[in-house]
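>>> just a sequence and a predicted model for now, questions to come.
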Amino acid sequence: MIEDTNVTAKEYRKMQKFLLLIAGCIAIDQTLLSVVILLALLMGLQVAWKERSVPQLRVWPRHLKWLLLLLLATGYVSLHNPLVTHPFDCTFNFFYVVGQYVSVVWLVTRFGNCFAGKSRFAKPAPYEEGLPFWKIFMRQPFPVRMLRVLGWVAVVSVLIGIGQHYFGGATDALWVDREANPLLRNRVFSSWENPNIFSGYLCIVAAYIMGYIGVEKNSRKRWGMFGILLLVILCEVFTFSRGFWVAMAVEVLAFVLVFYRKGILYLLGVALAGAALAGPAVWQRLNTLRHVTEDSSAAMRLAYLEIAQAVVEDHPLGIGWYNYRYVFPEYDFYFKNPDVIMYHCHNLFLNVAAELGIPGLILFLCAWFSMLYLAVKLARKARFLWARAFAAGYLLMSLGVTIGGIGDHVLFNVRMGVLFWLLNALLVVIWHFNRFASE
C-alpha cells in the first residue's frame, strides 16, 4: 500500500517534525509561526493527495465535527453581514486567522494520530532502558512529544519574563496607571505582545504543569515540576494582570481540591510565603481591587463590557467577524474619540456574541462543552497516566481561560488562538489514542 500511494514513513516523520516546529514557534513570533504553518500545510496537502485513495480513520466524534464546521460556516457567513463596512479587511483577517486555526487542527488530526496498531508508519518502538534522550523522545507517542516541545518553549518564555523583571526589558510606560499604582514600575511580557496576553499564556502553562504533577509518581520529578510551577506563578505576579491573577488562583485551588488533595498543605505554605515576600507594589495592585472604578484600566474594562452588551442587544445575530473595531466608535461613550481603535471588547464570550451573534456563541460553547466532556472522561478513565494528566490540564486551562476571559479576550491574539485550538486537537487525538493504542 505504501508503494501505491508513493508516501513513505520518511514523509510522515517530516510532517510530524513540522508539527513539533509549529508547537515551538507559538511562544516565539507570529510571523515565524504563520510561515511554518503555511509550509506544513502545503506539505500536508501534498501527502494527503498521494493518499487520497486510502481510507482514513475517523478521529473526531461526529457531533463535535459538525459543531465546529457549523461554527466555521457561521464565521464565514458573518463576513457578508450588511454591517460590515470594510469587507476586504474582515475577509483577509478571517482567512489569515481562522485559516491558521483550521490548518493546525487538520494537520494535528491528520498527521498526529499515528499510534501503535493504527498507523502504517509511525508505530512507537518499545521503551528500553539506557537509550539516549533523543531516541527516547522519538519513541514516545506523538502527542507526548508535542507536549514536551510546548513545555520546553514555555520554560524559556517564563525565564525571559523573569529576566525582564530583574534585569530590564519589561515595559515601564504602557499598560501602567501611574496614578492608581505609583509603585508599579514595570510589567513583564516576555516574547508576547503585552502583559495581559502573557499572563493568559502562563495560566495555560500552569494548568498543564499541575495536571502532570497530579499523576507523577517519581518524587524527584514531581518536585522538579513543582519548582517550575512556582517560577510560572512568580512570572504571573510580575505581569501584574489582576484578572489572570484571579484565574491562576482559581486554577490552583481547583487543582488541590479536585486532582491533588494532599497538595493543600503545600498550597497553604506557598500562600503564606507569597504573602510574606510580596513587595509593596503587589499589595498596592491588589488594593486597587477594592476601588475598581478609581483605576483607569478597570474603569475602561467596565466601559468595554457596557459597550459590548449594547452591541449584542442591538445586533443579536452579530456584526461580522473582525467588524467590532469598525462598529465600536458608534457605541463609544467612554473615549468619545473616533481615532481610538478597539479590536475587541475585552471579554471572550461577549466578543464572540458581538461578532458571530448569539447563534455563534451557542455553537462555540456547545463545541467547548463537548471538548470538556471528552476531557472529563479521559481524566476519569484514561489508560495512560500522561493522557489523564493532559485531560486534567485541559480542564484547569478551560477554567482559567473562562475566568480570565471575563475581563480580557486573550484568544484574540493569533498565537494564543493557535495554541488553544492546537490543545483542542491534541485532546481529541489523545482521546482516540486512549481508545485504540496498545499498552
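Great, that's in hand. Numbering: from 1, shown residues only.

>>> from here on, just use CA atoms for contacts and neighbour counts.
OK.

>>> centre of the chain to the helix or strand hosting residue 273, how far?
Using DSSP states H and E, residue 273 falls within helix 264-277. Relative to its chain's centre, helix 264-277 lies at 27 Å (CA atoms, centre = their mean, to the nearest Å).

>>> next one: stretch 98-114
Using CA atoms, centre = their mean, the offset of stretch 98-114 from its chain centre is 15 Å.

>>> list the contacts of that stretch.
In this structure, residues lying in contact with stretch 98-114 by CA atoms under 8 Å, 6 or more residues apart in numbering are 12, 15-16, 19, 34, 37, 40-41, 44, 59, 119, 121-123, 141-143, 417-418, 421-422, 425-426, 429, 432-433.

>>> returning to what we had before: the helix or strand following the helix holding residue 273 versus helix 264-277: what angle between them?
Per DSSP H and E, the first helix or strand lying C-terminal to helix 264-277 is helix 280-287. Angle between the axes of helix 280-287 and helix 264-277 is 110 degrees (criterion: axes from the mean of the first three to the mean of the last three CA atoms, to 10 degrees).

>>> which outside residues touch helix 280-287?
With CA under 8 Å, 6+ apart, helix 280-287 has contacts from 181, 183, 184, 237, 240, 242.

>>> the same query, at a cut-off of 7 Å, please.
Outside helix 280-287, the residues that touch it by CA atoms under 7 Å, 6 or more residues apart in numbering are 181, 183, 184.

>>> keep only those of the residues you listed that are in strands.
Members of the contacts of helix 280-287 lying in strands (criterion: DSSP state E): none.

>>> quote the end-to-end distance of stretch 54-63.
Terminal residues of stretch 54-63 lie 24 Å apart, using CA to CA, to the nearest Å.

>>> show me the helices in the stretch 51-200 of the chain, by range?
62-78, 87-111, 133-139, 142-167, 195-213 (DSSP state H, counting those that start in this stretch).

>>> this is the comparison structure:
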Amino acid sequence: MNPWQQITLSALPLYRWRGSSYLHRLVGPLQAWRKRSVFMQWADPIGAALLGTVFGLTPFVSSDLAGVLLFACGCYWALLTVSDDRGFDSEQKAVLGSGFTPIHLMVSLYWGVATIAAAMSPVKKLAFTGWSKLTLYVLLFALAARVLRSSRLRSWLISLYLHVALLMSVYGIHQQFFGAEALATWVDPESPNAEVVRVYSFLGNPNLLAGYLLPAIALSVAAIFAWRSWVPKLLAITMTIVNFMCLYYTGSRGGWIGLVVLMLTLLILLLYWWSAALPRFWRIWALPIALGTIAGLFILAVVLIPQLRYRVSSIFAGRGDSSNNFRLNVWTSVVQMIQDYPVLGIGPGDPPFKKIYPLYQRARFSALSAYSILLEVAVETGIIGLFAFLWLLLVTFSQGFVQLKRLRQLGDRDGFWLIGIIGALAAMLGHGLVDTVLYRPAVNTLWWLTIGLIASFYTYQPRLDSPLVES
C-alpha cells in the first residue's frame, strides 16, 4: 500500500473490521424478523421513497418539517441497520460491495469531532441543537449510501431531483420576466445593477437558489449522456439550458464561481472518460482547446453584457464593493473567534455562532454565519474539525475517481452519473468558499446526498494503484 492509498484509505480492507468490531455486532440482531417480514422485502425501495420525499419537499417546506423528514430517514436507517441480513465475512463478498466505506469512516470521524466540540462548547445547549441537526444530515448520508447502491433506485432519485429543480428554475425565470418582490437588499443600492431583478424562486434567497441549482446543472449534463433514448436526452438538454439561465438570473457571484468550478470538473472528467477512444492528437490537445474555447466565450459574454461585466468585475473590487466589504469584515471577526477557540471551536451549528459572534462583530456587520464553509467548520469544530473535514473531502473525491476508473474500464454508463455527482460536489464546495448556503436545508441535503451517492458506488479493490499516477 503506497502513501497515497494510506492517506485516502483507497485499499483499506474494511470487511476485516466488520468481522472483528464489537460495534459492528450491533448490526443485524433482527435478521430473523427481517427475513419473515413482507414489509422489509421492499426495504431499499421504501428507503428511496423516503429520500424522494425529502428532496421533493424540502425546497417548499419549513425547516421544521424538513427536520421531521430527516428524522424519519434516520429512524428508517436505524431499522435497516439492526435488521441487516447481509454478511461480508470474506474478501470475495467485500469486493462485490460493502455497506461501510472509507467515506463512512471519515464522516464518522468528522461527526465524532463535532460531538466532542459540542460537549466542550461554551454554549452547550445551543451546540447540542446544532449537533442534532448535523446528526440528521449524517443519517441522511448513511441512508442514501445504503439504498442507492441500486443503479435503478439511484437513477430514479436523481431524475426526481432534476424534475423538482426544473420546476424551481421555471419559476425563477418567470420572476425574471414578470418581476419578483425583493425580500432583502440583495444588490448595493448605489451600484449600476441596483434595479436588476435577482430571482430566488421558492427559496427566498438568490444565493441559496444558486447553490440549489449547481447540482442540477451538473446532473442534467450527466443525464444527456446517461439517458439512452433521444426524448430523455432532449429533456436533459432542456433542463441544462433552463437551469443555467436561472442560475445566471440569480446574479449570485458565488454561484457563478461554483459554475466555473463545475464546468472545469465536468470537462476534465468527461475527457478522461473518452480519452482511451480518442486519437493521439485529441488526447493531447482536447483539454487546452476546450478550456480556450470556454474562456473565449466567457470573455466575450463579459465584454458584451454590461450587467455581467459589472458583477464579474465586482468580485475583484475588494472593499470597493459593499458585499465584498461585508464578507471581509465578517471573516476578520470569525478569524478572531477561531484564535480564541482554536482546538475544538465553539460547537457545531448556527445557534452557537449567533450567540458568540456578536461579541466579536464589527459595528453594522451582523451575520448569521461565517460566509465561508472552511471558516465555518473551523469556528464550529476548531482546527481538529477542519482537518477531519478536509480529510473527508480528500477521501470522497479520491473514492469518486477510483470508482470512475472502475466504471470506465467496464464501460458502465453509470459513470456519467458519477461524473455529474463529483462535479456537483466540487461546484458546491467552490460556492461554499465564499458563502454559507450549504447550511440551509435545501442545499445541505444535496451536499450530503452527493457524498452518499459517491459512497454508493464503492467497491473494494485491494490492489488499486494510486489515482494520481494513472494515465
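Done, it's in. These figures come from a predicted structure and were not determined experimentally.

>>> could you pick out the buried ones from the contacts of stretch 98-114 of structure 1?
Buried members of those, scored by 16 or more other CA atoms under 10 Å, are 12, 15-16, 19, 34, 37, 40-41, 44, 59, 121-123, 141-143, 417-418, 421-422, 425-426, 429, 432-433.

>>> when you check the residues you listed against the strands, which ones overlap?
Per DSSP E, these never map to strands.

>>> okay, helices next: where are they in the stretch 301-450 of structure 2?
306-315, 322-340, 350-356, 373-410, 414-432, 441-456.

>>> could you find the counterpart of residue 178 of structure 2 in structure 1?
Per TM-score structural alignment, the equivalent position to residue 178 of structure 2 in structure 1 is residue 167.

>>> what's stretch 355-372 of structure 2 in contact with?
By CA under 7 Å, 6+ apart, stretch 355-372 of structure 2 touches 326-327, 329-331, 333-334, 350, 353-354, 376, 432-436.

>>> now swap in stretch 49-64 of structure 2 and tell me
66, 69, 73, 157, 161, 164, 202, 203, 441, 442.

>>> ends of that stretch, what's the gap?
Across stretch 49-64 of structure 2, first to last residue, CA to CA, it's 20 Å.

>>> before we move on, the earlier item: using JSON lines, please lay out the contacts of stretch 49-64 of structure 2 together with distance to residue 225 of structure 2.
Output for those, formatted as JSON lines (distance: CA to CA, whole Å):
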{"residue": "66", "distance to residue 225 of structure 2": "32"}
{"residue": "69", "distance to residue 225 of structure 2": "32"}
{"residue": "73", "distance to residue 225 of structure 2": "31"}
{"residue": "157", "distance to residue 225 of structure 2": "17"}
{"residue": "161", "distance to residue 225 of structure 2": "17"}
{"residue": "164", "distance to residue 225 of structure 2": "20"}
{"residue": "202", "distance to residue 225 of structure 2": "29"}
{"residue": "203", "distance to residue 225 of structure 2": "30"}
{"residue": "441", "distance to residue 225 of structure 2": "29"}
{"residue": "442", "distance to residue 225 of structure 2": "26"}
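
>>> can you pick the most crowded of those residues?
Using other CA atoms under 10 Å as the neighbour criterion, residue 73 leads those with 27 neighbours.

>>> list the contacts for that one?
50, 140, 143.

>>> alignment lookup: the second one to structure 1.
Under the alignment (TM-score structural alignment), residue 140 of structure 2 maps onto residue 104 of structure 1.

>>> just give me the neighbour total for its match.
24.

>>> same thing with residue 251 of structure 1?
26.

>>> to which residue of structure 2 is it aligned?
By TM-score structural alignment, residue 251 of structure 1 lines up with residue 262.

>>> contact partners for residue 337 of structure 2?
Going by CA under 7 Å, 6+ apart, the list of residues near residue 337 of structure 2 reads residue 379.

>>> alignment lookup: it to structure 1.
With TM-score structural alignment as the criterion, residue 337 of structure 2 lines up with residue 311 in structure 1.

>>> what do you get for residue 427 of structure 2?
Aligned by TM-score structural alignment, residue 427 of structure 2 pairs with residue 400 of structure 1.

>>> any idea which element the nearest residue to that match once chain neighbours are set aside lies in?
Sequence neighbours aside, residue 247 is the residue nearest to residue 400 of structure 1 in space, at 4.8 Å (criterion: CA to CA, 6 or more residues apart in numbering). Per DSSP H and E: residue 247 of structure 1 is located in helix 242-254.
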